[in-house]
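K.L.:
Got a predicted model here, sequence first, then my questions.
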Amino acid sequence: MSIKTRFAPSPTGYLHVGGARTALFSWLYARKHGGKFILRIEDTDLERSTQESVDAILEGMTWLGLEYDEGPFYQTHHFDRYKEIIQQLLDQGDAYYCYCSKEELEQLRTEQMANKEKPRYNGKCRDIVGPKGDREAVIRFKNPVDGAVTIPDLIKGDIVVANKELDDLIIARGDGTPTYNLTVVVDDMDMKVTHVIRGDDHINNTPRQMNILKALGAELPKYAHLPMILGPDGARLSKRHGAVSVMQFRDDGYLPDALLNYLVRLGWSHGDQEIFTIDEMVEHFDLENVNVSASAFNTEKLLWLNHQYIMNSDPAHVARHLSWHMGELGIDPTEGPSLIDMVKAQRERCKTLVEIAAASVYFYKDFDAYDEKAAKKNFTPGSDEVLARLHDEFAAVTEWNGEALHQIVLNLAETMALGLGKVAQPLRVAVCGSAVSPAIDITLSLLGKEKTLARIQRAINHIKNLN
């Protein structure tokens, strides 16, 4: 059997963390078994679906690197097919027109609630044959009344639902547009989806969809329902917990690899292994080891993981993602050291790409002012003389490299009988604007001779003006 999975988001908002994990698990399962992964945009909710949301979903999938083999397919392009299937169900006697008004249904619901009964349609129109003139009607699926549906869930085990618990759901609205449970069934059938991997908030839909598939004589896919993701407070993850949009994580400086690694471990495990390459995820992933219980989202753990990726990934890969953040700060990376060298210099101390970008601005742009605290501590009387000596020594250097520059700093500290900090720190503040930077030899090497000399001279003038 050729495996085929799908990710089917509704374009009513951004691609959120839960959706991204569903997409990842579906993608991994297809890749593990040499199958195909489909992207389907379920946009039949015409009032809430937007092109902006479609674009956000596509952008999120691209940033994560979850390439799809087929699609994106749009349900709004398949209305004729849904109409054909609805008619087939009517002709078979597996669907019927329902003329109950909203008021009647509301009254029915109120009475059932008062009697402490489960609210459900009572089948009043179930035996009506054919439409009643021009009266507007919805179309309902005639769900079996006897027996039970067993979902052989690949994560949760067998889930049994009695048919009497399932009412006759609406498959077409009064205006003729199909509803979610009908369109999903038709698409999964037509696209030959073999495995439906989705959140466990869909468990209530699954037996209904299975009954429709059976009525159509279709082969049932295998189902796997993923447990939900919770916030730190134990409630379902939502906007109020902060960054739940995938692209918000990009904006906050996370690498997509780190987010994927975090998401795959959010509900699945392979021994005690914490860090996985994409190839390792594909090799080891299975549904048997997906947790049955919900998982809590831990931002601190994600941040730790992101730092591991920044430190240990190919610097060229990190630099490609860093480039976007430099652009957000109005910096052209070609007007300074290479971003690969910048990643190497900053990755030990920075946990996000946002931190690297912010800590690297002075390599590309002159700063307007010195950090007040750093200048007060290090630009003291006599520090201008130290900087003047350094300026002369650096100006005489013919080959600008970190090792030689560091030796000059060491020699000057010894010659002037000063602690290394009394030389290196005024120099650091002079060229960086603050007391924090990579090692001074790396900092000077990346800045280059011209910028270093100009900034040292500026600092000398500044100190003279102060004193």
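P.N.:
Okay, I see it. Residues are numbered from 1 along each chain as shown.
K.L.:
Every contact and neighbour count from this point should use C-alpha atoms.
P.N.:
Fine.
K.L.:
and the gap between Lys239 and Arg349?
P.N.:
30 Å (CA to CA, to the nearest Å).
K.L.:
okay, pairing it with this:
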Amino acid sequence: MTVTRFPPSPTGYLHIGGARTAFYSWLHARQNNGRFVLRIEDTDLERSTQESVQAILDGMQWLGLDYDEGPYYQTQRFDRYKEVIADLLAAGHAYHCECSKERLDAMREEQKANGLKPKYDGRCRELGLADADNTVVRFKNPLTGDVVIEDMVKGNIVISNHELDDLVIARPDGVPTYNLTVVVDDMDMGITHVIRGDDHINNTPRQINILRALGAELPRYGHVPMILGQDGARLSKRHGAVSVMQYRDEGYLPEALLNYLVRLGWSHGDQELFTQQELLDLFRIEDVSRAPSAFNPEKLLWVNQEKIKQLSAAELLDKSAWYFKQAGIQVEETAESVAVIDLIKERCKTLLDVVTQSQWYFCAVSEYDAAAVKKWIKPGTSEILSTLIGKLADVSDWTADNIQHCVQQTVDAHEVGFAKVAQPVRIAVTGGTNSPSIDATLAILGSAETLKRLRAGLAAFV
């Protein structure tokens, strides 16, 4: 059975690079009727926080990346790691090392001065030292031969064991190091496919050698390229490398973010938008590009807008419910509220836009946009609004066509441009000038509410 894993470190939030890796791993497991494991690698006791753990769990839930096992926590597995370290020592695959930091620093400086790659020189490798307060445990890496990584993304990668040193697998206090804990976890959890960033390539041959020393079956590896900023630099906050939950707060659909992220390094012809089922059918980890991809916030926003357009008005209202609540607006799904969302849907790039573009319907006008008032409320506006109010009050069949007829009659009567009628009306009924067509806006507000707001505006503009 295919088993993949996502192992974030809770030293910060779930960022978009991690989200893409998690999605690739999730897709690979789901495509193969396998299992997807969530593992929290929290052995960095100084930097790991419960807040970060919760941020990761919240991010996974919001993205819809459900896991079949976990979350497992490495801090709850220290006894198991110590057991494996003891087994490696007993089998002669590891040894105690007493070299001081000062000696190691001097050794590396000398190696650099001689043009050599810095690595541990093996001084304690065959001394048979006993455990002591100042000793670390090192893995006895093979001295000859090559490690061949049959990488699903990058093809075969060959690394000489001569290039690898005897890495530390346990610190003086007994705390295991990253490369040891990862190996034990992958082995115990039956991980068959390791999909991760290519910044881990240097760790992979070391982990393979430890797995072989333990007699474990090797997983398949796939190292995906980094995501860069548009300037070619490593992705940072200034490029948009923020918590995935910030994208939620800014009104992005989780399916839009995943759609965009999966395309950073993978493609299917010229297709840009995919349903989740299409991705399950089409995505292959072997088709991921070997080259880094650039994160483009404008493209992400476009994908989000297109995904919004694909939703029905009822679906969009449902997905916007949290944002209405955050804004303190009570909205229930009715035929009228759905009609409002349908009216403004094409204008929305984010779910925040859904709230701002429709709140004129759900909320009474409490203030008028000062810049709009200054631009459009002029001498003569009161007379224009009075004329329109009179005409609208006589409308018995409240339809967009009849409303438009009244507006046009008012334009003709006062011999002004259409905007000089429509914009003051918009300000009166919505508070500003940003709304759908005036006839559609007034039609959906209804006769009573329209006249109430127009009369309030008339009084305010005098």
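P.N.:
Everything's here; your move. Keep in mind it's a predicted model, so treat the numbers as computed, not measured.
K.L.:
re the thing from before, and Lys239 and Arg349 of structure 1? Which one has more around it.
P.N.:
Between Lys239 of structure 1 and Arg349, Arg349 has the larger neighbour count (other CA atoms under 10 Å), namely 14 against 11.
K.L.:
per the alignment, the more buried one corresponds to what in structure 2?
P.N.:
Under the alignment (TM-score structural alignment), Arg349 of structure 1 maps onto Arg347 of structure 2.
K.L.:
Could you report the distance from its match to Gln305 of structure 2?
P.N.:
Arg347 of structure 2 is 9 Å from Gln305 of structure 2, where distance means CA to CA.
K.L.:
ok but Ile344 of structure 2 is inside a helix, no?
P.N.:
Yes. Counting by DSSP: H, G, I helix; E, B strand; the rest coil, Ile344 of structure 2 is located in a helix.
K.L.:
tell me the contacts of it?
P.N.:
When contacts are counted by CA atoms under 8 Å, 6 or more residues apart in numbering, Ile344 of structure 2 touches Val354, Gln357, Ser358, Ser435, Pro436.
K.L.:
can you check Ile195 of structure 2 too?
P.N.:
Thr4, Arg5, Thr21, Tyr24, Ser25, Tyr221, Gly222, His223, Val224.
K.L.:
show me where the stretch 251-400 of structure 2 has helices.
P.N.:
254-262, 276-282, 297-310, 313-319, 321-326, 335-344, 351-362, 370-376, 381-393, 400-414 (DSSP state H, counting those that start in this stretch).
K.L.:
Ok, which of the ones you listed comes nearest Leu38 of structure 2?
P.N.:
Nearest to Leu38 of structure 2, of all the helices of the stretch 251-400 of structure 2, is helix 254-262, at 17.8 Å by CA to CA.
K.L.:
For the closest one, name the packing helices and strands.
P.N.:
When contacts are defined as 3 or more CA pairs under 8 Å, 6 or more residues apart in numbering; DSSP states H and E, helix 254-262 of structure 2 sits against helix 16-31, helix 50-63, helix 297-310.
K.L.:
The last one corresponds to what range in structure 1?
P.N.:
Per TM-score structural alignment, the counterpart of helix 297-310 of structure 2 in structure 1 is residues 299-312.
K.L.:
what does the second one give?
P.N.:
Per the alignment by TM-score structural alignment, helix 50-63 of structure 2 matches residues 51-64 in structure 1.
K.L.:
how big's the offset between the matching stretch and structure 2?
P.N.:
Following superposition, stretch 51-64 of structure 1 is found to deviate from structure 2 by 0.8 Å on average (mean CA distance after the TM-score superposition for structure 1).
K.L.:
Now find how far off-centre that stretch is within its chain.
P.N.:
The chain centre lies 10 Å from the centre of stretch 51-64 of structure 1; the measure is CA atoms, centre = their mean, to the nearest Å.
K.L.:
residues touching the residue most central in space within structure 1, list them.
P.N.:
Geometric centre of structure 1, nearest residue: Val246, 2.8 Å, by CA atoms, centre = their mean. By CA under 8 Å, 6+ apart, the contact list for Val246 of structure 1 reads Tyr14, Leu15, His16, Val17, Ala20, Gly60.
K.L.:
now the fifth one: how far from Lys164 of structure 1?
P.N.:
If I follow you right, that is Ala20 of structure 1. 35 Å.
K.L.:
distance from the centroid: which residue in structure 2 tops it?
P.N.:
Distance to centre of structure 2, CA atoms, centre = their mean, peaks at Ala413 (55.2 Å).
K.L.:
any idea how far Lys420 of structure 2 is from that residue?
P.N.:
Counting by CA to CA, the gap from Ala413 of structure 2 to Lys420 of structure 2 is 12 Å.
K.L.:
between the helices and strands packed on helix 254-262 of structure 2, which gets nearest to Lys119 of structure 2?
P.N.:
Closest approach to Lys119 of structure 2 among those is made by helix 16-31 (29.8 Å; CA to CA).
K.L.:
The helix or strand following that closest one vs structure 1, average offset?
P.N.:
Per DSSP states H and E, the first helix or strand lying C-terminal to helix 16-31 of structure 2 is strand 35-40. Once fitted to structure 1, strand 35-40 of structure 2 is off its aligned match by 0.9 Å on average (mean CA distance after the TM-score superposition for structure 1).
K.L.:
quick one, strand 35-40 of structure 2 and helix 50-63 angle?
P.N.:
150 degrees (axes from the mean of the first three to the mean of the last three CA atoms, to 10 degrees).
K.L.:
counting contacts, what elements does strand 35-40 of structure 2 pack onto?
P.N.:
Secondary elements touching strand 35-40 of structure 2 (3+ CA pairs under 8 Å, 6+ apart): strand 3-6, helix 16-31, strand 69-73.
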